[in-house]
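> Structure of the sequence below:
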Amino acid sequence: MTLGLVSDTHGLVDAKLLPLFRGCARVVHAGDVVKPDILDLLADVAPLTVVRGNNDHGPAFAHLPETALVEAGALRILVVHDLGPRERPKPPARALLPRERPEIVIHGHSHHPGAAVVDGRLYVNPGSAGPRRFRLPRCAALLSIRGRRAEVTFYDLEGDAAHRHGDPFVATL
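I've put the predicted structure just below:
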């Protein structure tokens, strides 16, 4: 099973996202959508799970939850926009982690793409697919799950087509 991961689009619909996510079982947007038409475009590619980010204001985003749980095969995923430090998560994630016991946490907000295992849990930030900020890459990710094995591959969105950004991150949970 493969999930498309995106965050912090900040109103930009990058044309490279749609072909990258085509064939995914689900697309997960970790907040800061900013323009609601982005959700319609992503939902046309695959079923969509999205959480509200700190820049998602107004009636178009009022229905979005702050957190979401996704079942992906044998693994449970918690989605939250602003996790804070992985070692000391902010509320509401802090309360949900011990109660829901997700094996994977997908988060955004910092615009820093990355994956790490902390205390046996995989944390993934797909980075920002929105307008370039600072010196951070514009990117998204694919999360492939087979049993309890998770593989995260980041894709740089600069240039004519999305291309792999570094080696995949693999974890057995």
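> contacts, neighbours, all on C-alpha from now
Noted.
> any chance you could map the helices in the chain?
Secondary structure of the chain (DSSP state H): helices at 17-21, 37-43, 93-100.
> highest average neighbour count across these?
Neighbour counts (mean count of other C-alpha atoms under 10 Å) averaged over each of the helices of the chain peak at helix 17-21, with a mean of 18.
> mind listing the strands in the chain by residue range?
2-6, 26-29, 48-50, 67-72, 75-80, 104-107, 114-118, 121-125, 139-146, 149-156, 163-164, 169-172 (DSSP state E).
> Out of these, flag the one nearest Arg132.
strand 139-146 (9.6 Å; C-alpha to C-alpha).
> Now the closest one: buried residues?
139-145 (16 or more other C-alpha atoms under 10 Å).
> can you check stretch 10-19 too?
10-11, 13-14, 16-18.
> End to end on that stretch, go ahead and measure it.
By C-alpha to C-alpha, to the nearest Å, the extent of stretch 10-19 from end to end equals 20 Å.
> How about stretch 7-15?
First residue to last in stretch 7-15 (C-alpha to C-alpha) measures 15 Å.
> roughly how far out does it sit from the chain middle?
12 Å (C-alpha atoms, centre = their mean, to the nearest Å).
> Can you report how many residues lie near Arg52?
Neighbour count of Arg52, defined by other C-alpha atoms under 10 Å: 24.
> Ok, Met1 next?
Neighbour tally, Met1, other C-alpha under 10 Å: 14.
> For it, which non-adjacent residue is closest in space?
Ile145 (5.3 Å; C-alpha to C-alpha, 6 or more residues apart in numbering).
> and what of Ala46?
Arg26 (5.2 Å).
> for comparison, sequence B:
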Amino acid sequence: MRIALIADTHGWLDPRIESALVDADHVVHAGDIGSNVSEALDALGVPTILVAGNADAASSQLALTARLDLPGGTLGVVHGHRWRAQNRHAMIRAEFADARAVVYGHSHRRTDDGQTWPWIINPGAAGKTRAYGGPSAALLTVEPSEWRLDWRIFEPRAKKR
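Now for the predicted structure:
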């Protein structure tokens, strides 16, 4: 099973990221979605999980956290804006202590922190806002005995002059 992990689109999903999502069995968006992105994800026809980020409208009906039961464990989903950067991973681990892995966004910086349980993943920004080193997504391949992460990182978009 393949789970596409994205975050921080802020209303614009990079088309290169979008094309990388179509082969996934699920898409998980870890917040700061913005307008029109959920519709673009729906059009892919892939089951999608979305959580609210700090830039999403307060009137949003999105939950702040989600859990996806998968072969071999649970994937937690949160945006990450409720915790300071210095202790964010520890706080996420405490909130999702029973998960095998947790995906979060907010910092726009790719992270693969497997130092301790649960595994913490930030796919970086899948839009054009602060996509450090280029827009990115992560593809989590899930099997009962093994979970693997593959990165999809694209060249930064040329700046308009």
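> Can you pull the TM-score for these?
Here the TM-score for the pair of chains, by TM-score structural alignment, normalised by the length of the second structure, is 0.84; 152 aligned residues with a C-alpha RMSD of 2.1 Å.
> hang on, the earlier thing: can you put the helices of the first structure in CSV and add distance to Arg132 of the first structure?
Converted to CSV, the helices of the first structure look like this (distance: least, C-alpha to C-alpha, whole Å):
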stretch, distance to Arg132 of the first structure
helix 17-21, 15
helix 37-43, 17
helix 93-100, 27
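> circling back to that earlier point, can you find the partner of the residue nearest to Met1 of the first structure in the second structure?
Matched to the second structure by TM-score structural alignment, Ile145 of the first structure sits across from Val142.
> now do His112 of the first structure
Residue mapping for His112 of the first structure onto the second structure gives Arg109, with TM-score structural alignment as the criterion.
> And Asp8 of the first structure, by the same measure?
That one, Asp8 of the first structure, aligns with Asp8 by TM-score structural alignment.
> That match: neighbouring residues, count only.
32.
> who touches stretch 112-128 of the second structure?
Stretch 112-128 of the second structure has contacts (C-alpha atoms under 8 Å, 6 or more residues apart in numbering) with 5-14, 17, 89, 93, 96-105, 107-111, 131-132, 135-138, 151, 157.
> Flag every buried residue along that stretch.
Here stretch 112-128 of the second structure shows 117-128 as buried, counting by 16+ other C-alpha under 10 Å.
> What's the end-to-end length of that stretch?
Note: stretch 112-128 of the second structure ends 21 Å apart using C-alpha to C-alpha.
> And it, how far out from the chain middle?
With C-alpha atoms, centre = their mean, you get 8 Å for stretch 112-128 of the second structure.
> follow-up on the earlier one: mind putting the buried residues of stretch 112-128 of the second structure in TSV, distance to Asp69 of the second structure included?
Formatted as TSV, those follow (distance: C-alpha to C-alpha, whole Å):
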residue	distance to Asp69 of the second structure
Trp117	17
Pro118	14
Trp119	15
Ile120	16
Ile121	17
Asn122	19
Pro123	19
Gly124	23
Ala125	24
Ala126	24
Gly127	27
Lys128	30
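> residues touching Arg52 of the first structure, list them.
Under the contact definition (C-alpha under 8 Å, 6+ apart), the residues listed for Arg52 of the first structure are 30-33, 61, 64-67, 81.
> With Arg148 of the first structure as the reference, measure out to it.
28 Å.
> Now tabulate the contacts of Arg52 of the first structure in TSV and tack on distance to Ala171 of the first structure and neighbour count.
Putting the contacts of Arg52 of the first structure into TSV (distance: C-alpha to C-alpha, whole Å; neighbours: other C-alpha atoms under 10 Å) gives the following:
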residue	distance to Ala171 of the first structure	neighbour count
Ala30	21	31
Gly31	24	30
Asp32	27	26
Val33	28	29
Phe61	33	17
Leu64	30	16
Pro65	28	15
Glu66	26	18
Thr67	23	21
His81	22	26
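> ok, the residue nearest to Ala46 of the first structure to Asp160 of the first structure distance?
Counting by C-alpha to C-alpha - Arg26 of the first structure and Asp160 of the first structure are separated by 24 Å.
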